[in-house]
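K.L.:
need a structure here:
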Amino acid sequence: MTEEEIKKVSQLYKVLSDPTRLRILLLLKQGELNVTSIGEELSMEQSAVSHQLRLLRDTHVVRSRRQGKTIYYALDDHHVIDILNQTFEHIKHQ
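P.N.:
Below is the predicted model of the structure:
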């Protein structure tokens, strides 16, 4: 592993370590949603949701697409689901 790869893995785990971001990812595991829907599900202000989504997008954990004035968010790829599933599976064994 290169130093750059180690830094990227560390950054990914930092992003995934926040409970709010984990809740967002678990919602997105079910399919793409917009900021309003995520905010309603988590009882959060849209600005707070947008901030968390920006961090997730910047680390390539989620992706976005625009449809008219609405932006929809989804997990970036199946690796994100695999990481979450493996992590929760690990926790169940403790």
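
K.L.:
Please make it C-alpha for all contacts and neighbour counts, starting now.
P.N.:
Fine.

K.L.:
Of all residues in the chain, which one is nearest the centre?
P.N.:
Leu25 (4.0 Å; CA atoms, centre = their mean).

K.L.:
wouldn't that residue be in contact with Leu75 here?
P.N.:
Yes. The pair Leu25 and Leu75 qualifies as a contact (CA atoms under 8 Å) at a distance of 7.1 Å.

K.L.:
run this one through as well so I can compare:
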Amino acid sequence: MTNHYADLDKETLFIVSQTFKALGDPTRIRILHLLAAKECSVGEIVEQLALGQSTVSHQLRFLKNLRLVKSRRVGTSMFYSPEDEHVLEILEKTIQHSIHD
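P.N.:
Now for the predicted structure:
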């Protein structure tokens, strides 16, 4: 039997741990879950999730740095959407697991 195990390099370990860190925060989970449904501006996220603008901006910056969300500018507004469908699949599967009876 052949062993196909290969140790993970430090960069991969760091990215994986940061991704799980992102998914370990309730506010970031709420933002990602909302963005999975539709592209939103910062103002829409603030309104939909009843969060402060500075909180949303901070969390979006964290998510963008991990390449979990992307942005596009329209005039003076920034609109955010998911960058990585793989992470959204993990999030949705975890949500389904949590509510499964």
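
K.L.:
Map the residue nearest to the centre of structure 1 across to structure 2 for me.
P.N.:
Using TM-score structural alignment, the equivalent of Leu25 of structure 1 in structure 2 is Leu32.

K.L.:
mean deviation (superposed) between the host helix or strand of that match and structure 1, please.
P.N.:
Per DSSP states H and E, Leu32 of structure 2 falls inside helix 26-37. If you overlay the two and look at helix 26-37 of structure 2, the average distance to its match in structure 1 is 0.5 Å (mean CA distance after the TM-score superposition for structure 1).

K.L.:
Which strands or helices does that helix pack on?
P.N.:
Counting contacts by 3 or more CA pairs under 8 Å, 6 or more residues apart in numbering; DSSP states H and E, helix 26-37 of structure 2 is packed against helix 10-23, helix 42-49, helix 53-65, strand 77-82, helix 85-99.
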